[in-house]
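> below: sequence and its predicted model.
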Amino acid sequence: MDAIKFQNLSHKDMDFEQVFQHIKTFIQQEPISEYKLMLGTDSQVHPTYTRFITGIVIQRVGKGAWACYRKQLVNRQMTTLHERISYETSLTEEVASLFTEPHKNELIEIILPHIYKGATFTIEGHIDIGSGERNRTRLYVNEMVARIESLGMEPKIKPDSIVASSYANRYTK
């Protein structure tokens, strides 16, 4: 099995431990802040394949962010909406599973001494679906939200799922 690789504009071919170190360093630089670790996937169907991008964003609310993404190709057009949304959610779940309890505890330990000074840490799973009446994905909201919640993440759907619908979307084209 190939190792999962991530990249951003500054770094190519990062493994998960390198990504984790970037996140940890980012939090250590300013531990008295509100942090959101956000994960999400978007896809784009191309003529001979479907491209999936899973983003990892650590946001220091109001004070910047660090981000990277993973690219995966499926060698066919995935035109069935439910299949594609479900696969996007599976890829987000896969990346979320890399953040093991020891990883999460390491990040929490940085913030814990500062919670009475306003420091916070949340983990969100961003799903590229919406519940609006005219949104074709609304049929799958409950199913995908339940999957994200089952991992202990706070689910976010459109318009709040910025990692899936904005950051990852940028790299699917």
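Nice, thanks for sending it over.

> every contact and neighbour count from this point should use C-alpha atoms.
OK.

> quick check: the residue sitting nearest the centre point of the chain vs residue 92, distance?
Nearest to the mean C-alpha position of the chain, counting by Cα atoms, centre = their mean, stands residue 39 at 1.2 Å. Distance, residue 39 to residue 92, by Cα to Cα, to the nearest Å: 6 Å.

> who touches both of these two?
Applying Cα atoms under 8 Å, 6 or more residues apart in numbering, one finds that residue 39 and residue 92 are jointly contacted by 54, 125.

> before we move on, back to that, you'd agree the residue nearest to the centre of the chain is in a strand?
Yes - the assignment for residue 39 is a strand, going by DSSP: H, G, I helix; E, B strand; the rest coil.

> just give me how far the longest helix along the chain sits from the chain centre.
Counting by DSSP state H, the longest helix found in the chain is helix 81-98. Distance of helix 81-98 from the chain centroid (Cα atoms, centre = their mean, to the nearest Å) equals 10 Å.

> tally of neighbours for the closest residue in space to residue 58 that isn't next to it in sequence?
Excluding its sequence neighbours, the residue lying closest to residue 58 (Cα to Cα, 6 or more residues apart in numbering) is residue 37, at 4.5 Å. Counted by other Cα atoms under 10 Å, the residues lying close to residue 37 total 19.

> please compare the first structure with the one that follows:
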Amino acid sequence: MKFEEVFSHILTFIKSDPIGDYKLMMGTDSQVHPSHTLFITGIVIQRVGKGAWACFRKEVVQREMTTLHERISYETSLTEQVASLFTEEKKNDLIEVVLPYIYKGATFTIEGHIDIGSGDRNRTRVYVNEMMARIESLGMEAKIKPDSIVASSYANRYTK
């Protein structure tokens, strides 16, 4: 799908029940295969407790990306690319649907999910501050494991 179609699906999903707790989440995961590295970027609009709509974008790099920092950085770049498609105008279009209902409990947040963790045994912990700063600089709430479900669960499912 083209981005305009994706955006239309998201807008329709929110309009179907504007009094909801909405999270627009995006994140990327990767898997190194013998001749290439596969990257999947997921876009999910969740109506907390009441379902979600999701899609993903696939990118293949024709080599094995074995350096962890390079792969994590590229995953973050792909998430940033998708996030940049949600211009201020597009974000405002989504917020305007929810705005009349905020006093009835409606919310809308945008999250960037990064497939890294800060635990002592996690090899990616040294990149947490760098990658979170990149996501937050775009005005998104950065999420890492175990809260980065779009990257670490949804996108991960399609990298195999």
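Noted; the coordinates are in hand. Since we're looking at a predicted model, the values are computed, not measured.

> ok, the residue nearest to residue 58 of structure 1 - contacts?
56, 57, 58, 59, 121, 122, 123, 124.

> structure 2: which residue goes with the residue nearest to the centre of structure 1?
Here residue 39 of structure 1 is matched to residue 26 in structure 2, going by TM-score structural alignment.

> where does the longest helix of structure 1 end up in structure 2?
Taking TM-score structural alignment, helix 81-98 of structure 1 hits residues 68-85 over in structure 2.

> got the buried residues for the matching stretch?
Within stretch 68-85 of structure 2, the residues scored as buried using 16 or more other Cα atoms under 10 Å are 71, 72, 73, 74, 75, 76, 77, 78, 79, 80, 82, 83.

> that stretch against structure 1, how far on average?
Averaged over the aligned pairs, stretch 68-85 of structure 2 sits 0.1 Å from structure 1 after superposition, using mean Cα distance after the TM-score superposition for structure 1.

> measure the residue mapped onto residue 96 of structure 2 from structure 1 to residue 92 of structure 1 for me?
Under the alignment (TM-score structural alignment), residue 96 of structure 2 maps onto residue 109 of structure 1. Using Cα to Cα, we find residue 109 of structure 1 at a distance of 24 Å from residue 92 of structure 1.

> what does residue 26 of structure 1 give?
22 Å.

> cool, and residue 120 of structure 1?
22 Å.

> doesn't residue 19 of structure 2 lie inside a helix?
No - using three-state DSSP, the assignment for residue 19 of structure 2 is coil, not a helix.

> if we can go back for a sec, now do the match of helix 81-98 of structure 1: everything it contacts.
3, 26-30, 39, 41, 65, 112, 114-116, 124, 127, 131, 134-135, 138.

> mind listing which of those are in strands?
Secondary structure from DSSP state E places 26, 27, 28, 29, 30, 39, 41, 112, 114 of the contacts of stretch 68-85 of structure 2 in strands.

> can you list those residues in CSV and add distance to residue 51 of structure 2?
Shown next, in CSV, are those (distance: Cα to Cα, whole Å):
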residue, distance to residue 51 of structure 2
26, 16
27, 18
28, 21
29, 22
30, 25
39, 25
41, 20
112, 19
114, 22
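
> follow-up on the earlier one: is it true that the match of residue 39 of structure 1 touches residue 109?
No - counting by Cα atoms under 8 Å, residue 26 of structure 2 sits too far from residue 109 to count as a contact (11.5 Å).

> would you map the helices across structure 2?
3-15, 68-85, 88-98, 128-136, 149, 156-157.

> residue 34 of structure 2 is nearest to which of the ones you listed?
helix 68-85 (15.2 Å; Cα to Cα).

> can you find the partner of residue 149 of structure 2 in structure 1?
Using TM-score structural alignment, residue 149 of structure 2 pairs with residue 162 in structure 1.

> show me what residue 7 of structure 2 aligns to in structure 1.
Aligned partner of residue 7 of structure 2 by TM-score structural alignment: residue 20.

> gap between that match and residue 29 of structure 1?
Applying Cα to Cα to residue 20 of structure 1 and residue 29 of structure 1 gives a distance of 14 Å.

> not counting its neighbours along the chain, what's nearest residue 114 of structure 2?
Per Cα to Cα, 6+ apart, closest to residue 114 of structure 2 is residue 144, 5.2 Å.

> is it true that the one you found touches residue 119?
No - Residue 144 of structure 2 lies out of contact with residue 119 (Cα under 8 Å); the separation is 10.5 Å.
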